[in-house]
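> The amino acid sequence is not available; the structure is as follows:
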């Protein structure tokens, strides 16, 4: 006699009987990440406007929490959902997922109430655990194609550690932040370069639209390689003029890459078009980062960083959050009025922040208006998407 066949990852996933909110990583981390973005910006604006202390240094706290707080949550939600699909292994769910969430929350609390070694250690733990999860799953699943993702997550965790060590060791200023942002850029160019043309092709085939986007090929490999080299240069020598010109060249390459995906043909479906718009923000970030180094009298480094963070990262993460939530929750892959409004609010918030310095509007008023628009998009996501993230998938 033979015993029952061992349960597969799919069997175990279907047998899960716990809270729906803890059934996939995207559910808690997309929801809590959006909530944290909507909370952290007002905290920062209050500190900036009224001089309140937060996390020791309000400016550094703001930079840290949007990169290693908000973005870390979205990366975790994406990877904990995508890696099981890549490897065929069981996703993190139930109590283990809840413990991951607690570690992330502990980091947020620690960064608000403290700024010493204990707070740094608590905060650093989350991304180290996330990197360990990625390596374990990809290696056990023999999913060699996605080893670069494991490397990038490990470097992201290292960037967070370096961010904290800067206060205690003689490290180059902001090297942890630049490393973290560089990893974010590489993930956007790598993963975005997979999903944007793929989703565009799927939509265009349904519409009968031709010609289709260009597939991943040698041009994309060259663009990614030069992007990586440029970012290494930026991490090591952020003020070198050669790095600035390299950013401009990379911007031109990614502009050509974006054109090859034919995003202008997707304007009839905001859920697809927003991916192209978000990547356009990234292209703009490359150009502005380059000009900020070559001609800082024209564009400040702060403005260039906000093109990257509020624009590219904010828009692309929200595009992924909405699409993944709809798809994995069994909802139609369509952007209704609410979802389109989310995209518009985040776009306007970033645009006001970037365009503001070129106007005569009071800086504090500008910051407040930009922040209000941007966080309204994330609040609306929590309101509209929260119910589906807390309820079981529709069959």
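Great, that's in hand. Everything quoted here is computed from the prediction, not taken from an experiment. Numbers count the residues shown, from 1 in each chain.
> going forward, measure contacts and count neighbours with C-alpha atoms only.
Noted.
> elements contacting the helix ranked longest in the chain?
Under DSSP state H, the helix in the chain containing the largest number of residues is helix 175-207. Packing partners of helix 175-207 (3 or more C-alpha pairs under 8 Å, 6 or more residues apart in numbering; DSSP states H and E): helix 147-165, helix 218-236, helix 270-294.
> deepest of the ones you listed, which one?
Ranked by mean neighbour count, the helices and strands packed on helix 175-207 are led by helix 270-294 with a mean of 24 (mean count of other C-alpha atoms under 10 Å).
> can you give me how far that one is from the chain middle?
Helix 270-294 sits 14 Å away from the centroid of its parent chain (C-alpha atoms, centre = their mean, to the nearest Å).
> quick one, which of the helices and strands packed on helix 175-207 is nearest to residue 59?
helix 147-165 (12.9 Å; C-alpha to C-alpha).
> Put this next to the previous one:
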């Protein structure tokens, strides 16, 4: 399809009503970041002062749930509700449907926090609704747009949705909670390998081309397909048998392949622009995460340390990177990182490194420091990007699908 015939999707189509309901990234990025701050602050208060959280879930389970199934799905929703219209040429979810979807996510957060009042059954049932509804919306748009190649993205969303449902069932029946948390985390990491492999080399190529620099990142090919397949299979095995000895060499291979893949994208060439460099740095936690899985199986580090490399390292840092870039791009701001943005990145990278170290050293102080860095990183995002998300864009324009 030629450039002139490509459908063009005006960003922020809905002009009546509040700007925040004009596109999915606006409420979900802002809501997700605010919840990242609030949920972590509550968790630190529970550690330091015994603040009761989550009713019958208990503070540790509430914390694990709200990081994996509360904060992260909001950012994922903001990204996909914005990206899928660009992939398919469809109109974005906006206005009343977007308000309803965001309200469903927010009601889950309230119910989980107030589970002591509402009861476990009600809180679990309400919380479990958001991800299946979101998955249905994504599937509907991709199928309508006949973008069959993009259906693989839904596999990751499905893994997260099933993980959340399984988590609640395990709480009710005394089942293996770790299985469902690992399943959801694996879903996020696979999404990073798929979507990251699409946007990171593409953005890098555009930046280098605009400045007449070369060589360009290696184009997506069979090597990338093989890396994604090996990564997904290794993660699937880890989900079900996290201590199986044979997974250690598989994880080392997957980590090595992802490291080579990252090098092919020429991240060092874009070190002058943090808004782009951060995507490469965030993806670097993917091979680190696989190496951590191998080390945990070899009993050189604790399994929870490996899990935190994946959750704080891969998931959270990539989400912050995507939120800052997408917000600037979709609100008409220059695609360059401010000092405040760079500081938010550094805070989260420090948190991602400190959290596994806290597990290794069994240091409550380091856990609190990691949590404080997390809070500061997302607070800086809310302070700088909140006004952008709440206001109308500067100059409406179209975007080629």
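Here it is on my side, so go on. This is a predicted model, so every value here is computed, not measured.
> Quantify their similarity with the TM-score.
Taking TM-score structural alignment, normalised by the length of structure 1 as the basis, the two superposed chains have a TM-score of 0.93; 384 aligned residues with a C-alpha RMSD of 1.7 Å.
> quick one on the thing from earlier: can I get the helices and strands packed on helix 175-207 of structure 1 in a markdown table including distance to residue 389 of structure 1?
Listed next are these as a markdown table, based on distance: least, C-alpha to C-alpha, whole Å:
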| stretch | distance to residue 389 of structure 1 |
| --- | --- |
| helix 147-165 | 25 |
| helix 218-236 | 34 |
| helix 270-294 | 18 |
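> Minimum distance to residue 305 of structure 1: which of these has it?
helix 270-294 (7.2 Å).
> Report the aligned residue range of structure 2 for the helix or strand following that closest one.
Moving toward the C-terminus from helix 270-294 of structure 1, the next helix or strand (DSSP states H and E) is helix 301-306. Against structure 2, the aligned range for helix 301-306 of structure 1 is residues 303-308 (TM-score structural alignment).
> that older thread, superposed on structure 2, what's the mean shift for the longest helix of structure 1?
If you overlay the two and look at helix 175-207 of structure 1, the average distance to its match in structure 2 is 0.7 Å (mean C-alpha distance after the TM-score superposition for structure 1).
> got it, and stretch 30-38 of structure 1?
Looks like 0.5 Å for stretch 30-38 of structure 1 (mean C-alpha distance after the TM-score superposition for structure 1).
> Mind listing residues that contact that stretch?
Identification of contacts with stretch 30-38 of structure 1 by C-alpha atoms under 8 Å, 6 or more residues apart in numbering yields 66, 69-71, 73-74, 77, 321, 375-376, 378-379, 381-382, 385-386, 389.
> Likewise for stretch 219-237 of structure 1?
Counting by C-alpha under 8 Å, 6+ apart, residues outside stretch 219-237 of structure 1 touching it are 175, 178-179, 182, 186, 189-190, 240, 243, 246-247, 250, 253-254, 257.
> One more: stretch 303-320 of structure 2?
Applying C-alpha under 8 Å, 6+ apart, the external contacts of stretch 303-320 of structure 2 come out as 68, 72, 75-76, 182, 185, 188-189, 192, 279, 282-286, 288-289, 292-293, 295-297, 345, 348-349, 351-353, 355-357, 359-360, 378.
> which position in structure 2 aligns with residue 290 of structure 1?
Using TM-score structural alignment, residue 290 of structure 1 lines up with residue 294 in structure 2.
> so its match touches residue 252, yeah?
Yes. In this structure residue 294 of structure 2 lies within contact range of residue 252 using C-alpha atoms under 8 Å: 6.3 Å.
> quick one, what contacts the counterpart of residue 191 of structure 1 in structure 2?
Mapped onto structure 2 by TM-score structural alignment, residue 191 of structure 1 lines up with residue 195. Counting by C-alpha under 8 Å, 6+ apart, residue 195 of structure 2 touches residue 153.
> do residue 67 of structure 2 as well
Residue 67 of structure 2 touches 36, 39, counting by C-alpha under 8 Å, 6+ apart.
> Residue 60 of structure 2 versus that one, what's the distance?
Distance, residue 67 of structure 2 to residue 60 of structure 2, by C-alpha to C-alpha, to the nearest Å: 11 Å.
> same deal with residue 281 of structure 2?
29 Å.
> Could you find the counterpart of residue 128 of structure 2 in structure 1?
Aligning on TM-score structural alignment places residue 128 of structure 2 opposite residue 124 in structure 1.
> What count of nearby residues applies to its match?
Per other C-alpha atoms under 10 Å, the neighbour tally for residue 124 of structure 1 reads 23.
> mean deviation of the strand or helix carrying it from structure 2?
Assigned by DSSP H and E, residue 124 of structure 1 falls within helix 117-140. After superposition onto structure 2, helix 117-140 of structure 1 sits on average 0.7 Å from its aligned residues (mean C-alpha distance after the TM-score superposition for structure 1).
> isn't residue 21 of structure 2 right up against residue 94?
Yes. Taking contacts as C-alpha under 8 Å, residue 21 of structure 2 lies within contact range of residue 94: 5.7 Å.
> overlap in contacts of these two?
What both residue 21 of structure 2 and residue 94 touch, as defined by C-alpha under 8 Å, 6+ apart, is the set residue 14.
> where does the closest residue to residue 287 of structure 1 other than its chain neighbours sit relative to residue 308 of structure 1, distance-wise?
Sequence neighbours aside, residue 248 is the residue nearest to residue 287 of structure 1 in space, at 4.9 Å (criterion: C-alpha to C-alpha, 6 or more residues apart in numbering). Computed as C-alpha to C-alpha, the residue 248 of structure 1 to residue 308 of structure 1 distance reads 14 Å.
> The match of residue 128 of structure 2: what's it in contact with?
107, 157, 160, 161.
> which residue in structure 2 lines up with the third one?
Going back to what we said before, that points to residue 160 of structure 1. Counting by TM-score structural alignment, residue 160 of structure 1 lines up with residue 164 in structure 2.
> what sits against its match?
When contacts are counted by C-alpha under 8 Å, 6+ apart, residue 164 of structure 2 touches 69, 128, 180, 181, 184.
> where's residue 114 of structure 2 relative to residue 38 of structure 2, distance?
Residue 114 of structure 2 is 14 Å from residue 38 of structure 2, by C-alpha to C-alpha.
> So between the two, which is more surrounded?
residue 114 (17 against 14).
> I figured that one was touching residue 52, is that so?
No. Residue 114 of structure 2 lies out of contact with residue 52 (C-alpha under 8 Å); the separation is 10.2 Å.
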